[in-house]
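Asks: Kindly generate the corresponding structure for this input.
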Amino acid sequence: MATIKWGIISTAKIAREHVIPGIQQGQYSEIYAIASREKESAVNVAEQLSIPVAYGSYEELLADPAVQAVYNPLPNHLHVEWSIKAAEAGKHVLCEKPLGVDAQDAEKLVNVCRERGVLLMEAFMYRTHPQWVMAKEYVTSGKIGELKAIQVFFSYMNRDPNNIRNRGDLAGSGGLMDIGCYPVSLSRFIFGVEPRRVMALVNRDPEMKTDIFSSAILEFERGHATFTCSTQLMPYQRVNILGTEGRFEIEIPFNAPENRSTNVYYFSSDGAETRQIAPCHQYQIEVDLFSKAILDGTALPTPPEDAVANMRVLDALFRSEKSQNWETV
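Replies: Next up is the predicted model:
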């Protein structure tokens, strides 16, 4: 069976612990090379994870003709720069979210990939998990009646000023960009349309200057989505999708574990149902679907234009922070 040879630019934690194992378990994917700005780091990770080739620079990996696709888990402000370089080297690109630091940044990358004839996808792995496939089916089939509201909470605790997420001097840092992009994405995914306007209430760390506690309202034509995200609260995540005839709740919506089952809940006038989702590796599913799109021309789970649309909502939320008012998307 044909497979796609993947190269990883960076030894980031998410690559080491999730995406590389997902590639290694893939049906249409194989891990071929990894690169770091420090050769020793790349060599160490390659040895630990049985990766055949290690490079001491991203440029060397991109110059390797054996690499067909690249996964980019670099810090947010480097997503567009290095993804463009990968596209210019003829590599297909799976880039971590958010795709850019704003919609204009993301659109620049989308245009380059289109011109170069390579596939590009934002790595919102949650969308490929069976629990989200089920959630979408419950909504589109009318099982919850008319969709009216989505409620999301997503938080973790990280006060380390040296952590890249807390670097106020770097574009793309802060809670909204790191985890607020998830409720924006899922709300658009479940409603199936773009929000008309948004409003945000944002608290920033007085020293790091990053947004650490944010709440938002997204107004859609037929309902509302609300969410709160924080980088300085007890870790917690939950999603509720509410309609006129039912409610669908996802217990672990984003960081679904790979080694145990997860639960989703359906509530209606007939009572409550618990649906257990068998253990699966959402990163493996994501990478395999991307690889299959390269091999067979099948559709991507999410087109690159979706990433630009998501950034437009985030841009509007940041404008709302400043204006203290509703902002159109």
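Asks: going forward, measure contacts and count neighbours with C-alpha atoms only.
Replies: Noted.
Asks: tally of neighbours for residue 296?
Replies: Residues contacting residue 296 under the criterion other Cα atoms under 10 Å number 8.
Asks: actually residue 275, not the one I wrote
Replies: When neighbours are counted by other Cα under 10 Å, residue 275 registers 14.
Asks: I'd like to know how far it sits from residue 264.
Replies: Using Cα to Cα, to the nearest Å, residue 275 is found at 5 Å from residue 264.
Asks: next one: residue 299
Replies: Counting by Cα to Cα, the gap from residue 299 to residue 264 is 27 Å.
Asks: mind checking the SS state of the nearest residue to residue 18 once chain neighbours are set aside?
Replies: Computed as Cα to Cα, 6 or more residues apart in numbering, the closest residue to residue 18 that is not its neighbour in sequence is residue 283, at 6.6 Å. In the three-state summary, residue 283 is assigned as helix, counting by DSSP: H, G, I helix; E, B strand; the rest coil.
Asks: For residue 283, give me its contacts.
Replies: Going by Cα atoms under 8 Å, 6 or more residues apart in numbering, residue 283 touches 18, 19, 22, 23, 125.
Asks: and with 7 Å instead?
Replies: By Cα atoms under 7 Å, 6 or more residues apart in numbering, residue 283 lies in contact with 18, 19, 22, 125.
Asks: I'd like to know how many residues surround the closest residue to residue 267 other than its chain neighbours.
Replies: Residue nearest to residue 267 in three dimensions, not counting chain neighbours: residue 247, with 5.0 Å by Cα to Cα, 6+ apart. Residue 247: 23 surrounding residues under other Cα under 10 Å.
Asks: for the one 4 residues further on, same thing?
Replies: Residues lying near residue 251 (other Cα under 10 Å) number 17.
Asks: The structure of the following sequence is requested for comparison with the preceding one:
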Amino acid sequence: MTQTQNSNRTVRWGIIGAAQIARKNWKAIRMSGNSVVAAVASRDVTRAEAFIHDCSIEVPPVVVGEDGTATLMRPEALGDYQELLDRDDIDAVYIALPTTVRKQWVIAAAKAGKHVLCEKPIAVHADDATEMIAACDEAGVTFMDGVMFDHSARLPAMKHSLADTQQFGKLRRIQSHFSFCADDSFESGNIRANADLEPHGCLGDLGWYCIRLSLWAADDRMPVAVSGRSISQYDGGSVPSEFQAELKFDDDLTAGFFCSFRCVNQQTATFSGDLGYITLDDFVLPFVDAEAKWQCHTHDLQIDNCRWNFGRHTQAQSVWEHAAGEPDSQEVQMIRSFSECVLNGSPDRRASEIAMKTQRVLDALRRSDVEDGKWTSVS
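Replies: This next block holds a predicted model:
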């Protein structure tokens, strides 16, 4: 099916799945300046109606005309995903469904000529992801996963810090940690602990970001081998609830991460060079602020006979960027840049390539886990 024709400069979005994260993207679409929510679909139309009602109270949906006039526009609630895809007033879809059903609806969206923003992890296996992306390529539509920090102004600025050969030196180690402490009802009541819906557990929900950050720091190069182990599991031992991983790259660069549903909320990363190191305290969800920050460290140890001084030398860096819900925040930048691809008719190939690389690393880590952490090549 050919792509939906849109003669104006506003991308008309359909949201498939009324997940909590979709509420954040509802606001991001509203704040983007080039997008509007046209419809929301859930398995139960009453749930779609409730989603629209609740989001509209906080963030009323509007469409802005060429003369700058804003008009209230209430999206339509639907109880069928295919019905949304068949609509002529939808250009792009945000798919917030469980991992095990994403393949079906990504491929259906591509066949309907809709551009696809997909929650992560994008698939159960890399083979499924390959089919999904191939369907989007064949249809000439953009495929992107919903990693918001990819679109932050902080990452390009941090690359300058990593490239500082005088203060940082050569990158040798990447270490990240992403966790939150789930409550007692999580294992029995949350889909992220259910093998039939989210088989990758914390590795797919949290580790996806750690993998992505490691690939970013390595300039999108793939590791040559990985080792991963589940520390604890849900659903009879099949769903990781805590996971640790190691990645080896081809130039002695290594990366490691830990992700968990059992530890306090932590989103930290360290990039170690041979001269200095960089720390980041909030790499997934920035702390509430109007700046996104990181720290560069070049501490030195001075030893002279009985005198031992470990000198602190830390320089704070930042970019002006709101944490969330503002035109410059990372989730709004994600929607805006995605929509620009739609409006310009130029699919973002890097977006699908990096999503596929992330999936391949995740797959290799699951294979390693089955073999008790054996070093495994990334195919």
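Asks: hang on, the earlier thing: quick one: the residue nearest to residue 18 of structure 1 and residue 137 of structure 1, what's the gap?
Replies: Distance from residue 283 of structure 1 to residue 137 of structure 1, by Cα to Cα: 21 Å.
Asks: For the one helix or strand residue 144 of structure 2 maps to, grab the matching residue range in structure 1.
Replies: According to DSSP states H and E, residue 144 of structure 2 maps onto strand 143-145. Residues 120-122 of structure 1 are where strand 143-145 of structure 2 lands when matched by TM-score structural alignment.
Asks: once aligned to structure 2, how far is that stretch on average?
Replies: Mean deviation of stretch 120-122 of structure 1 relative to structure 2 after superposition (mean Cα distance after the TM-score superposition for structure 1): 0.9 Å.
Asks: Between residue 299 and residue 264 of structure 1, point out the one with more neighbours.
Replies: residue 264 (21 against 12).
Asks: now that one, what's its secondary structure?
Replies: strand.
Asks: Give me the number of neighbouring residues for the nearest residue to it once chain neighbours are set aside.
Replies: Spatially, and ignoring its direct neighbours in sequence, residue 264 of structure 1 is nearest to residue 250 (4.7 Å; Cα to Cα, 6+ apart). The local packing of residue 250 of structure 1 (other Cα under 10 Å) involves 21 other residues.
Asks: what's the counterpart of residue 250 of structure 1 in structure 2?
Replies: When structure 2 is aligned by TM-score structural alignment, residue 250 of structure 1 is paired with residue 280.
Asks: Any of the contacts of residue 283 of structure 1 buried? List them.
Replies: Burial by neighbour count, judged by 16 or more other Cα atoms under 10 Å, picks out 19, 22, 125 from those.
Asks: How about the contacts made by the first one?
Replies: When contacts are counted by Cα under 7 Å, 6+ apart, residue 19 of structure 1 is found next to residue 283.
Asks: Please give the element, helix or strand, for the counterpart of it in structure 2.
Replies: When structure 2 is aligned by TM-score structural alignment, the residue opposite residue 19 of structure 1 is residue 25. Following DSSP H and E, one finds residue 25 of structure 2 within helix 20-31.
Asks: Where in structure 1 does whichever helix or strand comes after that helix align, residue-wise?
Replies: Using DSSP H and E, the helix or strand that follows helix 20-31 of structure 2 in sequence is strand 35-41. Mapped onto structure 1 using TM-score structural alignment, strand 35-41 of structure 2 covers residues 29-35.
Asks: Please compute how far the strand holding residue 144 of structure 2 lies from its chain's middle.
Replies: 9 Å (Cα atoms, centre = their mean, to the nearest Å).
Asks: contact partners of the helix or strand just after it?
Replies: Of the helices and strands lying after strand 143-145 of structure 2 in sequence (DSSP H and E), the nearest is helix 154-162. Applying Cα under 7 Å, 6+ apart, the external contacts of helix 154-162 of structure 2 come out as 168, 292, 319.
Asks: Let's see if you can find the most crowded of the residues you listed.
Replies: residue 292 (23 neighbours).
Asks: And it, how close does it get to residue 153 of structure 2?
Replies: To residue 153 of structure 2, residue 292 of structure 2 is 8 Å away according to Cα to Cα.
Asks: shared neighbours of those two, anything?
Replies: Contact with both residue 292 of structure 2 and residue 153 is made by residues residue 319, according to Cα under 7 Å, 6+ apart.
Asks: So which residues of the stretch 101-250 of structure 2 form helices?
Replies: 126-139, 154-162, 186-189, 201-202, 208-217 (DSSP state H, counting those that start in this stretch).
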